[in-house]
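>>> Give me a 3D structure for the following:
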Amino acid sequence: MTVKAGVVGATGYAGAELVRLLAGHPQAELAAISSVSFTGQKLSEVYPAYYHICDKECGTQEEVVEQSDVIFAALPHGLSQEMAKTCYDAGKVFIDLGADFRLESEDDYKTWYGGEYVHKELHDMAVYALPELFRENIRGKKLIANPGCYTTAVPLALAPALKNGLIEPEGIIADCKSGVTGAGRKPTQNTHYPELNEGFSAYKVASHRHTPEMEQSLSHVAGQPVHLTFVPHLLPVNRGILATCYAKLCCDASLEEIWRVYEAQYQNEPFIRLLPEGRVADIKNVRYSNYCDISLHMDPRTHTFIAISAIDNMVKGAAGQAIQNMNLAFGLEETTGLLLTPPAF
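Next up is the predicted model:
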């Protein structure tokens, strides 16, 4: 089986990463790409690294939909809803890397993104696709909301502890760091090299729009409302998400007992690497891969549990996870095209 894949927004960072990964997928063919800014130009002219690997010209969104079985939309929020309707009507699989279909509550979407649900029936059909937590909801679906980077790293770090009642659902702190590619390709003042280099700062403190999405996932896992304080930081590196999550223990379990709970939930997950005691998750060890490394820690003085996760924000936090979801939607082996070894140095 060969899946014809199209990428809308192929010249953005997430779109370009989709092209890179699809080029090595044995059961997918890159059928068409589009870009508003670079229509008519070859992708290899925008990204010289793709010379003789992807020399396709950037066409229109209509051409992508027409020529593809699955359409990946790597677009800013607010731009995917009409395209999703077009793809659904055409019987195509639509995987949205933006935020338009991630939140179950339209009120939350209005509050955090300032938009409305244009086609409410599509939102009822959409599935939130974090495979390690909601895999069975994804198989065979045609409208898939692909989680982002923070919203992957934090739930994976905390899910087993919440599911097994080991930590309190209130008072959780997610202290996260991101590589600058998470801000997208369009330059801004704070991502300009002289501003970013030699610096390290927080942004959107306790007001980042990924907050309700993380709470939504964790509440489903816990079976009760979960609230957290989320503070993201911008690292002067290209790639990576490091999520350091703090929560109060609600039992007297030892770190070894908690580790066994995590092992029981994640032992068959091909992309989660639960690190042995004494090791600490590090973004350099997951670069260019679809892995999520998790390390577990405890502060016995304050009865605080600490879970640290590391992912590549462009792969597991975006394009790699989208391809993982494509594999599930089309009944392919979930790891196909994604067993990439991170560089050792």
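>>> C-alpha from now on. contacts and neighbour counts both.
OK.
>>> which stretches of this structure form helices?
Assigned by DSSP state H, the chain shows helices spanning 13-22, 43-46, 61-67, 81-89, 106-113, 120-125, 131-138, 150-163, 193-196, 211-222, 255-266, 320-329.
>>> Mean neighbour count and distance to Leu242 for those - can I get that in CSV?
CSV is the format used below for the helices of the chain (neighbours: other C-alpha atoms under 10 Å; distance: least, C-alpha to C-alpha, whole Å):
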stretch, mean neighbour count, distance to Leu242
helix 13-22, 22, 18
helix 43-46, 18, 29
helix 61-67, 18, 34
helix 81-89, 17, 30
helix 106-113, 15, 23
helix 120-125, 14, 30
helix 131-138, 17, 18
helix 150-163, 25, 8
helix 193-196, 13, 18
helix 211-222, 21, 15
helix 255-266, 16, 18
helix 320-329, 26, 17
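>>> Relative to Thr244, which of these is closest?
Among those, the nearest to Thr244 by C-alpha to C-alpha is helix 150-163 (8.0 Å).
>>> For the helices of the chain, give me JSON lines that also has distance to Leu228.
Putting the helices of the chain into JSON lines (distance: least, C-alpha to C-alpha, whole Å) gives the following:
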{"stretch": "helix 13-22", "distance to Leu228": "27"}
{"stretch": "helix 43-46", "distance to Leu228": "40"}
{"stretch": "helix 61-67", "distance to Leu228": "38"}
{"stretch": "helix 81-89", "distance to Leu228": "29"}
{"stretch": "helix 106-113", "distance to Leu228": "16"}
{"stretch": "helix 120-125", "distance to Leu228": "25"}
{"stretch": "helix 131-138", "distance to Leu228": "19"}
{"stretch": "helix 150-163", "distance to Leu228": "10"}
{"stretch": "helix 193-196", "distance to Leu228": "27"}
{"stretch": "helix 211-222", "distance to Leu228": "7"}
{"stretch": "helix 255-266", "distance to Leu228": "20"}
{"stretch": "helix 320-329", "distance to Leu228": "24"}
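>>> Nearest to Ser34 among those helices would be which one?
Closest approach to Ser34 among these is made by helix 61-67 (5.8 Å; C-alpha to C-alpha).
>>> if we can go back for a sec, with respect to Phe230, which of the helices of the chain lies nearest?
Of all the helices of the chain, it is helix 211-222 that lies closest to Phe230, at 6.4 Å by C-alpha to C-alpha.
>>> And this one, please, so the two structures can be compared:
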Amino acid sequence: MEKIHAFTNHLPVQVAFGEDKIQELEKIITTNGWERTFILIDRGLMEIIPQVAEATRNLHAVISEKEPGEPTISNVEEIAQQLKASGADVIVAIGGGSVMDSAKAARLVVSQNQSLREFIQSEQTVRNPEIALITVPTTAGTGSEVSGGAVITDEERNVKVGIADSLLRAQHAIVDPVLTYNLPRTITAYTGIDAVAQAIAAVMSNVRTPIGNAIALEAIRLASDALIKVVEDGTDYEARSNMACASLMAGLSMNIANCTAEHSIGQALGGMYHLPHGLTIGLVLAETMERERKHIPELMERIADALGLKKMEVRMVRVPSVPFVNL
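Sure thing, here's the model as predicted:
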């Protein structure tokens, strides 16, 4: 039996999970007394997801649409300028992990009163932001809605830079599975494997805790069945809901523990070859698990149990084609 080492745990994000929870956005803003709203959203999302347009209609917010793709330092600087000029006291990030990470980083730039590149190169501590953050994920995988981390591409050096601090976390997260119903198959697969990897890493990490393990193993159990179903059939709304919950729980478990080699290697590949985060994580996950297997065999058995590997055959699922990468 493994010894339980001392640990601390503080996850202050207030979570609202469930179908149509997006309609509580205005109430959350008014209840907290926030008066000037800045919305950062994936371009075109208002038209694709009518529930988002309805929930934001009466906010009288400044709206900034993020272009598709992984967030870069220059993207963040531009968003930070817009955020500062708006005078907002709350930022609402609606979209995938790239939007939520961009919002965290832009808020950091405004709070620190320095460029993101200057902050990364310095050893300054993160100040408590004066601008509140509400995250509304429209993908099921990154867990960024509850995490204190952000991954930003440094386009000058072709590397992905990770920023992490508890003060980067949102004050509120609205996780509404309905917002993921129209998610394309490719993004469903890439973000979904990211959630699985985060949960598995939380169990493998050398800073794992019993609380993190409990949340992570349930996330793995939910995703092991739901991810296959939503990749095969995006209209399986029960599976969509389970994946949204798995993503949320994986993000929580990652914050309690940490990621492992799969994220370090995946981020390096993504920065070098400009590939999606979830794809690169998926490409190296099996190898990193094999590396850890001999060190933590009992924990790997628990991961296997959560994946259902003792009661079902391994299934091969045709997923969207992966762009060729010459490594």
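>>> And the TM-score between them?
In this superposition the chains share a TM-score of 0.35, using TM-score structural alignment, normalised by the length of structure 2; 176 aligned residues with a C-alpha RMSD of 5.9 Å.
>>> Can you tell me which of the helices of structure 1 is nearest to Ile173 of structure 1?
Nearest of the helices of structure 1 to Ile173 of structure 1, taken as C-alpha to C-alpha: helix 150-163 at 9.9 Å.
>>> Nearest approach to Ile241 of structure 1 belongs to which of the helices of structure 1?
Of the helices of structure 1, nearest to Ile241 of structure 1 by C-alpha to C-alpha is helix 150-163, at 7.0 Å.
>>> counting contacts, what elements does the closest one pack onto?
Judged by 3 or more C-alpha pairs under 8 Å, 6 or more residues apart in numbering; DSSP states H and E, the packing partners of helix 150-163 of structure 1 are helix 211-222, strand 241-248, helix 255-266, strand 304-311.
>>> Let's see that with 10 Å instead.
helix 131-138, strand 172-178, helix 211-222, strand 228-234, strand 241-248, helix 255-266, strand 292-299, strand 304-311 (3 or more C-alpha pairs under 10 Å, 6 or more residues apart in numbering; DSSP states H and E).
>>> Any chance of the ones you listed in a markdown table with distance to Thr111 of structure 1 as columns?
Shown next, in a markdown table, are these (distance: least, C-alpha to C-alpha, whole Å):
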| stretch | distance to Thr111 of structure 1 |
| --- | --- |
| helix 131-138 | 25 |
| strand 172-178 | 21 |
| helix 211-222 | 10 |
| strand 228-234 | 17 |
| strand 241-248 | 25 |
| helix 255-266 | 34 |
| strand 292-299 | 30 |
| strand 304-311 | 28 |
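>>> Going toward the C-terminus from the helix of greatest length in structure 2, what's the next helix or strand?
As assigned by DSSP H, the longest helix anywhere in structure 2 is helix 210-232. Counting by DSSP states H and E, the next helix or strand C-terminal to helix 210-232 of structure 2 is helix 237-256.
>>> Identify each buried residue in that following helix, please.
237, 239-256 (16 or more other C-alpha atoms under 10 Å).
>>> And for stretch 105-119 of structure 2?
Neighbour counts over stretch 105-119 of structure 2 (16+ other C-alpha under 10 Å) mark Ala105, Ala106, Arg107, Leu108, Val109, Val110, Ser111, Gln112, Ser115, Leu116, Phe119 as buried.
>>> how near is the last one to Ala105 of structure 2?
Going back to what we said before, that points to Phe119 of structure 2. Look at Phe119 of structure 2 and Ala105 of structure 2: by C-alpha to C-alpha, to the nearest Å, they are 10 Å apart.
>>> Please enumerate the shared neighbours of those two.
Here Phe119 of structure 2 and Ala105 share the contacting residues Ile163, scored by C-alpha atoms under 10 Å, 6 or more residues apart in numbering.
>>> ok, back up a step: got the buried residues of stretch 105-119 of structure 2 as CSV, with secondary structure and distance to Asn75 of structure 2 columns?
Formatted as CSV, these follow (DSSP: H, G, I helix; E, B strand; the rest coil; distance: C-alpha to C-alpha, whole Å):
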residue, secondary structure, distance to Asn75 of structure 2
Ala105, helix, 10
Ala106, helix, 9
Arg107, helix, 13
Leu108, helix, 14
Val109, helix, 12
Val110, helix, 14
Ser111, helix, 17
Gln112, helix, 17
Ser115, coil, 12
Leu116, helix, 10
Phe119, helix, 15
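>>> Return the member of these nearest to Ile303 of structure 2.
Ala105 (32.8 Å).
>>> what's near enough to touch that closest one?
By C-alpha under 10 Å, 6+ apart, Ala105 of structure 2 lies in contact with 71, 73, 75-77, 79-80, 99, 111, 116, 149-152, 163, 168.
>>> same question, Leu83 of structure 2
For Leu83 of structure 2, the contact set (C-alpha under 10 Å, 6+ apart) comprises 37-40, 62-64, 77, 89-91, 103, 106-107, 109-110, 131.
>>> what do you get if the cut-off is 8 Å, keeping everything else the same?
Listed by C-alpha atoms under 8 Å, 6 or more residues apart in numbering, the contact partners of Leu83 of structure 2 are Phe38, Ala106, Arg107, Val110.
>>> mind giving me CSV with those residues and columns for distance to Ile265 of structure 2?
Shown next, in CSV, are these (distance: C-alpha to C-alpha, whole Å):
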residue, distance to Ile265 of structure 2
Phe38, 34
Ala106, 25
Arg107, 27
Val110, 30
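>>> Widest-spaced pair of the residues you listed?
Using C-alpha to C-alpha, the pair of the contacts of Leu83 of structure 2 lying farthest apart is Phe38 and Val110, separated by 13.1 Å.
>>> just the contacts of Leu83 of structure 2 now: which is nearest Leu279 of structure 2?
Of all those, Leu279 of structure 2 sits closest to Ala106, with 24.9 Å by C-alpha to C-alpha.
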